[in-house]
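A.B. asks: Sequence and predicted model, in that order:
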Amino acid sequence: MNIERARQLRRDATGPEREMWRLLYPLRQIHNFRRQVPLGPYFLDFACHSLKLAIEIDGDTHGSEQAMYYDAARTRFIETQGYRVLRFTNDDVLNNAEGVFDTLARAIEETAP
């Protein structure tokens, strides 16, 4: 069931998720980033298991109090699994690709063995 859901999420990727996948392309040549990775009860938007790095893309719905509470609980769970979580907004990905890429590169540099 998780595999089917992950496939559906990859097929139905949002514009910002498709753009992030494009931004990750040069990094994917070195590190094995994957999309819509099942982890416990969640699906990580993007993850690299070897770096223990999770990337989450937050849309407009993430600004409500309820969504922020959910995101905080989700982040805590992901971190208990040993992952570092990077969060970017849709706007960041679509309008500040260079800044997003620089943040990712720094995180990888800090995390890589």
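C.D. replies: Arrived safely, thanks for sending.

A.B. asks: Please count neighbours and contacts with C-alpha atoms only from this point.
C.D. replies: Will do.

A.B. asks: Helices of the chain, residue ranges please.
C.D. replies: With DSSP state H, the ranges of helices along the chain come out as 2-11, 15-23, 25-28, 65-80, 90-95, 97-111.

A.B. asks: Check it against this one:
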Amino acid sequence: MRTGGSLPPRDGEGDRAKRGGGDSKFVARPAVARARQLRKDMSVSERLLWQRLRLRPKGYKFRRQHPIGPYIADSCCLSERFVIEVDGSAHDAIDRAKFDLRRNAFMKENGFRVLRVTAARVLANADDTAEAIVARLPSPLHRPADGPPPRAGEAT
């Protein structure tokens, strides 16, 4: 038994979770803590969509409430650098629209494609919405496994 000083924290009792977790030069720790809170407080439409996307449709892995820089994406597929934002009625406010424009600009500057989906669409048919999202994932301009396009006159 140790004498003097305090005992080390038990499993799960450290202050690391309160500070925001892991070390990343791209993500500030408060953003990670905020993302964790948002995962607990997801809207009904976000939950419905997440229930479909978490099953890894067509092998794509999605993350929910994922920090990207100072912003937190509702859902994203990091391998395709694709962000999905579920917009409820709160996004109709002018100040919120300006915030959304800044966030979209930041995401695009950092190589992410952004797809905005209305909460009403998700609530109406979450399965079709998830299928439509997955259909948009493959980027036609970026297919490194296929190699360069054939030259003129070469067989395909």
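C.D. replies: Received it, and whenever you're ready, just let me know what you need. Everything numeric in this text was worked out from a predicted model, so none of it was measured.

A.B. asks: Just give the TM-score of the two.
C.D. replies: Here the TM-score for the pair of chains, by TM-score structural alignment, normalised by the length of structure 1, is 0.87; 113 aligned residues with a Cα RMSD of 1.9 Å.

A.B. asks: Alignment lookup: Thr6 of structure 1 to structure 2.
C.D. replies: One thing to correct before we go on: residue 6 of structure 1 is Ala, not Thr. Residue pairing (TM-score structural alignment): Ala6 of structure 1 is matched to Ala35 of structure 2.

A.B. asks: got it, and Ala97 of structure 1?
C.D. replies: Using TM-score structural alignment, the partner of Ala97 of structure 1 in structure 2 is Ala126.

A.B. asks: Correct me if wrong: its match contacts Arg47.
C.D. replies: No. At 9.8 Å, Ala126 of structure 2 does not count as touching Arg47 under the criterion of Cα atoms under 8 Å.

A.B. asks: Looking at the two, which is more packed in?
C.D. replies: Legend: neighbour count by other Cα atoms under 10 Å for Ala126 of structure 2 and Arg47, higher for Ala126 (22 against 16).

A.B. asks: How many neighbouring residues does Ser43 of structure 2 have?
C.D. replies: Neighbour count of Ser43 of structure 2, defined by other Cα under 10 Å: 13.

A.B. asks: Okay, it and Arg34 of structure 2: tell me how far apart.
C.D. replies: As judged by Cα to Cα, to the nearest Å, Ser43 of structure 2 and Arg34 of structure 2 stand 15 Å apart.

A.B. asks: try Ala90 of structure 2
C.D. replies: From Ala90 of structure 2 across to Arg34 of structure 2, the span is 19 Å (Cα to Cα).

A.B. asks: Compare these two (neighbour count), which wins?
C.D. replies: Between Ala90 of structure 2 and Arg34, Arg34 has the larger neighbour count (other Cα under 10 Å), namely 16 against 10.
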